[in-house]
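> dropping the sequence and predicted coords here.
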Amino acid sequence: MSQAPIRQAVVLVGGLGTRLGALTKETPKPLLPVGGRPFLHYLIEEVLRHGVQEILLLAGFRAEKLSEISALYPQVRLIVESSPLGTGGALRNAAEFLDERFFFLNGDSLFDVNLWDLASISSGATATLALRKVPDVSRYGPVALEGEVVTAFGESTGAVGEGVINGGVAVLSRDVLADFPQAEQVSIERDVYPRLASEGRMKGRAYDRPFIDIGVPDDFERSQAYIPALVRRGAVIFDRDGVINAEVNYAHRPDQIEWVPGALDAIKAVNDAGLYAFVATNQAGVAHGYYGEADVTALHDWMNAQFQARGAHIDAFAYSPYHPEGAVEAYRKLTECRKPGAGMLLKLMDAFGVDRERTIFVGDRETDMAAARAAGVEGVLFTDGDLGEALALAIARLSARG
C-alpha cells in the first residue's frame, strides 16, 4: 500500500541562540535579519515552494515575536512550549497536530536540497535524513551510511576525512514519538536518532548542496550576502501540452495525460540542480467553454502530486484562460497573458525574483519562442525525443553559472 503524500513541515524555532550573544538576547534566532529580512522568511518560502500545505513552527523563547508570521503566511501554525523541552520534547508537545508523515527542519539553517527527492526514499523508515557531505567529519558527529540505510548516528569513531553528517532536514513518521524516552526534555539527535540507526529504522541520502547555519557567528555574517544570492535562482519554464505531456486538444482531466518521454526526469533534474521549475500554458479551452479554471487548477494539482511521488515538483503553474475568439465573454480578449505574449513568464519570474540570465523557456511552437524573446529569456524548442536528454546540458549550464 502506498504512503499518504506529505503535506506538512515542522520547523524548530525555539532555541536560545546563545552562540550569537547579544543578537539573540531578545530576538528568536530565526527572526534575525539576513539580507534585510528575517531568516525564517527565507526558510518558510523554500518549504512552501515545494508544495507543502502546512507548516508548524515549534516555538519557545520569545515566541510572541513569532506571532506575526501566521499573518504573513496563512499556511503557518505556531505551537508554543511553556518551558524548554529540547528538540524532541518540542515535537512531542505538538503531537496532536502531526500528520502521519512530515518534513522536519531546523529553524536556524538552510540546506538547499530537493525535499521530494528525500521523501522518495523514505518508505519503510521511521526517519529519513538529508545528509551533508563534508571534507572532514572529525569536527562533527559522523553518520554511517550503507546504501540508503543509516547504520550509526553521531557516534564518535575517531574517523577523519570526507564523510557525511546530519543536515538538519528529515522526513519523520509520527510513529517516532513511540521511541521517545519518558523524560520531559528530549533531544531527538542524542536520545532518538542513535537508537533508530542501531535498529535499522533510519534511512539517509547524502547531498552535495549549499548549506549554512546562521547560529554560528562567522556563518551568520556570511549569510548576509550568501542566502539572498542562493535564493535568486535561475529557472526552467516549461510549456505544458506537447512538452511535459503529449499534445491532446483541450486536455483538462488526468485520464487525458500521457507524459512525454523523459519529462519527469527533466523536472527532477531541474529541482536537483537548485533551479526553479515552472509551467506556463495557454488554456483557451476555458475561453471556449470546454472546461473551467477550476478544472485547470485541479489538473495541475494532480500533476504535481504525480511529480512529488517521483521525487520532483513544479514550483508554480501559470495559465492563460483567454482567447480573442472565445465563446465565453469574460475570457474573450487579446492579452499579453496569452503566448506569444510574455505575461505569464514575466509574472512567474517577478513573483520568485528569478535570475533571468539563468532562465530558459522550453516550448514546442514558434509562439513559445516568441514569448521567450518577449520576456528576455532564452527559448529552447523541443518537438520530439526524450525531454530529460534534450535539456541535460542546458540544466547543467544554468546550474553551473550560479
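Now that the structure is in, tell me what you want to look at.

> going forward, measure contacts between C-alpha atoms and count neighbours the same way
Will do.

> and residue 202, what does it touch?
Applying C-alpha atoms under 8 Å, 6 or more residues apart in numbering to residue 202 gives the contacts 125, 126, 127, 128, 129, 149, 150, 151, 193, 196.

> swap the cut-off to 6 Å and go again
125, 127, 128, 150, 196 (C-alpha atoms under 6 Å, 6 or more residues apart in numbering).

> residue 162 too?
For residue 162, the contact set (C-alpha under 6 Å, 6+ apart) comprises 134, 135, 136.

> make it 8 Å
Contacts for residue 162 were tallied using C-alpha under 8 Å, 6+ apart; they are 133, 134, 135, 136, 137.

> among these, who's most crowded?
Within these, most neighbours by other C-alpha atoms under 10 Å means residue 137, with 20 neighbours.

> I'd assumed residue 165 was in contact with that one.
Yes - using C-alpha atoms under 8 Å, residue 137 makes contact with residue 165 at a distance of 7.2 Å.

> any chance of the contacts of residue 162 in TSV, plus distance to residue 22 and secondary structure?
Output for these, formatted as TSV (distance: C-alpha to C-alpha, whole Å; DSSP: H, G, I helix; E, B strand; the rest coil):
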residue	distance to residue 22	secondary structure
133	32	strand
134	30	strand
135	32	coil
136	31	coil
137	30	helix
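
> residue contacts, residue 40?
Contacts of residue 40 (C-alpha under 8 Å, 6+ apart): 30, 31, 107, 108.

> now residue 257
Counted by C-alpha under 8 Å, 6+ apart, residue 257 has contacts 245, 246, 251.

> next up, a second structure to put side by side with the first:
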Amino acid sequence: MSIDLGLVERAPAKPGGFAPVRKTMVRQAVILAGGRGTRLGELTREVPKPVIPVGGVPFLSYLIWNLARHGIREIVLSTGYLHEKLRDALGDGRELGVRLSYVREREPLGTGGGVRNCLGLLDETFLVLNGDSIFDINYLDLAAGAQGNPRIALRRVEDASRFGTVRHRSGRVVQFSEKGAGGPGAINGGIYLLTREVVRELPEGAVSLEQDVFPELAARGRLFCKEYSGFFLDIGVPEDLARAQTDVPAWRRKPALFLDRDVVVEDDSGHGFEDGDFAWRPGVCEAVKAANDAGWLVFAVSARPDMGGRDCPGPDSPHFEGIAASGLADAGAHFDAVYHYPREGRSPAPAMLAAFGRDWNVDMAASAMIGGSSSGVSEARRAGVGRWLLHDREPDDLRRLVLSIL
C-alpha cells in the first residue's frame, strides 16, 4: 500500500533547525503504535496503549528517551487506533529531544503493512520497534557491521511460552516456533534493523513482519540476529502493565560512567573535538561500548573548552556528532552527552557532576568516575559518585578499569 501523503504529519523544524544527527549507521526509528490493545480491556478504551501513563508519564516517552540517547532522533510513529490522542500526548517531540513524524493507517495493516505505509519517510537503514514494550539494548551494536542485512534483537527468557522461541545458528535465524512451549529460550525482542529494500518487497495491504516476512527471510538465509540480556518488559497484559509502574521508572534510573577528558583523548593530540580530528587513547571505543552494552550512561566531561560540550547543565553538545563520527559509532558505541565545565582548572566541580546526575536521573551511588588526575577523582567522590578510579595511562588500562566496574 503506497503511503497516503494526506495522512503524514511531519514535525515542524526547531527554530534555527535541529542539530545534525550524528553519522551513525542508523539514524532513524519507526515505532509501531497503531494497535488497539484489546487485552488491556477498559484501559485502552480512550487511551492508546503506547501512551498509557507509566510512572506518571506516557509509556512511549521512555522508549523515545532511550532512542534519543543513542543519537536516534528522527522517529516515525506508525499509528492507527486513537491516532489523535496519541499525537496529542507526544506532540512534535521537541520536549523529548527528538523529531516525531506520524503516519496513520486508514485500516489495520499489521506490523509489516504499518512499516510499508511509512515508506515515503524511511532512510535506507532504520530500526523498527514495538510501541508496547521496552527492550534495553545497545541499538548501535545491533546496527554495527550489519552491511545492509536485516537483523532482529533476541532476548533469552526463562519461560518462552507466552512469546514463542527463535532458533538461531552463527548469527542467522533458523526457525521460529509458535507460542505454547514452556521452558527457557530466545524470543523475538521486538526490535528490528531493516532496510528500504526489504520494505519495498512487501505486498500492499495487511502483512505481519513476524508471521509473514521474517520466516521467509529466515528460510532464504537472509535474516540475521543478535542475542541480548537487557531489561525487557511488554505492557500488553494487565499484570505486566501493573509491574511496569515500578519496574520501568527503576530501569530509567541508571548508573553512569563519567570519563574525564584526559582519559579519552591524547594530551598532545593538538586537536579539539569540534571537527572530529583528534587522537583517541587506546581502548576508548572498547571501554565505552562495554558500558553501553551493560546499560550504563556514559558521559565525557572536562573543564577544557576543546571538548566542545555545552556548559553544565546544558543538553548534548552540538559537536557530539563529530565524536561519534570519529570512531565510536563504527564500534557500536556512543557517549550519551559531552559536557564542558565553565571554570578554571581541568577537573569538574562536585556541584557540576551532581547537576548532571539530577539532569539525567542518574543513580550516583552506583556510578563511577575515571579521572586523569587525583583532583578529578577527589571531586567525583565529593559529588556522591560511588566509585572513583585513576587512569594510569597504560595502553589497556581504560578498558580494564571499565570492565572491573561493570
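Noted; the coordinates are in hand. Just so it is clear, the structure is predicted and the values come from calculations on it, not from any experiment.

> rewinding a little: which members of the contacts of residue 202 of the first structure occur in strands, if any?
127, 128, 150 (DSSP state E).

> for the second structure, just list every one of the helices.
For the second structure, applying DSSP state H gives helices covering 59-69, 83-90, 110-116, 139-143, 196-200, 214-219, 238-252, 261-264, 284-293, 320-323, 350-360, 374-382, 397-405.

> map residue 51 of the first structure across to the second structure for me.
In the second structure, the residue matched to residue 51 of the first structure (TM-score structural alignment) is residue 71.

> swap that for residue 280 of the first structure, please
By TM-score structural alignment, residue 280 of the first structure lines up with residue 301.

> double-check the match of residue 51 of the first structure against residue 27; I have them as touching.
Yes - judged on C-alpha under 8 Å, residue 71 of the second structure makes contact with residue 27 at a distance of 7.0 Å.

> out of those two, which sits in the more crowded spot?
More neighbours surround residue 71 than the other of residue 71 of the second structure and residue 27, with 30 against 22 (other C-alpha under 10 Å).

> how near is the residue mapped onto residue 103 of the first structure from the second structure to residue 92 of the second structure?
Here residue 103 of the first structure is matched to residue 127 in the second structure, going by TM-score structural alignment. Applying C-alpha to C-alpha, to the nearest Å, the value for residue 127 of the second structure to residue 92 of the second structure is 19 Å.

> these two - which one has more neighbours?
Set residue 127 of the second structure next to residue 92 and count neighbours by other C-alpha under 10 Å: residue 127 wins out with 26 against 21.

> who are the contact partners of residue 339 of the first structure?
Residues near residue 339 of the first structure by C-alpha under 8 Å, 6+ apart: 282, 367, 368, 370, 371.

> for the stretch 201-350 of the second structure, what spans make up the strands?
For the stretch 201-350 of the second structure, the strands defined by DSSP state E, counting those that start in this stretch occupy 224-228, 232-234, 256-260, 297-302, 310-311, 337-340.

> make JSON lines out of those and add mean neighbour count and distance to residue 117 of the second structure.
Listed next are those as JSON lines, based on neighbours: other C-alpha atoms under 10 Å; distance: least, C-alpha to C-alpha, whole Å:
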{"stretch": "strand 224-228", "mean neighbour count": "20", "distance to residue 117 of the second structure": "24"}
{"stretch": "strand 232-234", "mean neighbour count": "18", "distance to residue 117 of the second structure": "24"}
{"stretch": "strand 256-260", "mean neighbour count": "25", "distance to residue 117 of the second structure": "38"}
{"stretch": "strand 297-302", "mean neighbour count": "24", "distance to residue 117 of the second structure": "34"}
{"stretch": "strand 310-311", "mean neighbour count": "18", "distance to residue 117 of the second structure": "39"}
{"stretch": "strand 337-340", "mean neighbour count": "26", "distance to residue 117 of the second structure": "34"}
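
> of all these, which lies closest to residue 79 of the second structure?
strand 232-234 (18.2 Å; C-alpha to C-alpha).

> could you give the residue range in the first structure aligned to that closest one?
Under TM-score structural alignment, the match for strand 232-234 of the second structure is residues 211-213.

> check the mean deviation of the matching stretch from the second structure.
When the second structure is superposed, stretch 211-213 of the first structure averages 0.5 Å from its matched positions, counting by mean C-alpha distance after the TM-score superposition for the first structure.

> what sits up against that stretch?
Identification of contacts with stretch 211-213 of the first structure by C-alpha under 8 Å, 6+ apart yields 108, 109, 110, 111, 112, 167, 219, 220, 223.

> give the contact list for the first one.
The reference is to residue 108 of the first structure. Contact analysis of residue 108 of the first structure by C-alpha under 8 Å, 6+ apart lists 13, 29, 30, 39, 40, 213, 214, 215.

> show me what the second one aligns to in the second structure.
In the superposition onto the second structure, residue 29 of the first structure corresponds to residue 49 when matched by TM-score structural alignment.

> so how many other residues sit close to the closest residue to its match other than its chain neighbours?
In this structure, residue 49 of the second structure finds its nearest non-sequential neighbour in residue 37, 5.7 Å apart by C-alpha to C-alpha, 6 or more residues apart in numbering. A count of nearby residues for residue 37 of the second structure, using other C-alpha under 10 Å, gives 21.

> over to the one 4 residues further on?
Taking other C-alpha under 10 Å as the criterion, the count of residues near residue 41 of the second structure is 11.

> so where is the lengthiest strand in the first structure in the second structure?
With secondary structure taken from DSSP E, the first structure has its longest strand at strand 163-173. On the second structure, the counterpart of strand 163-173 of the first structure by TM-score structural alignment is residues 185-195.
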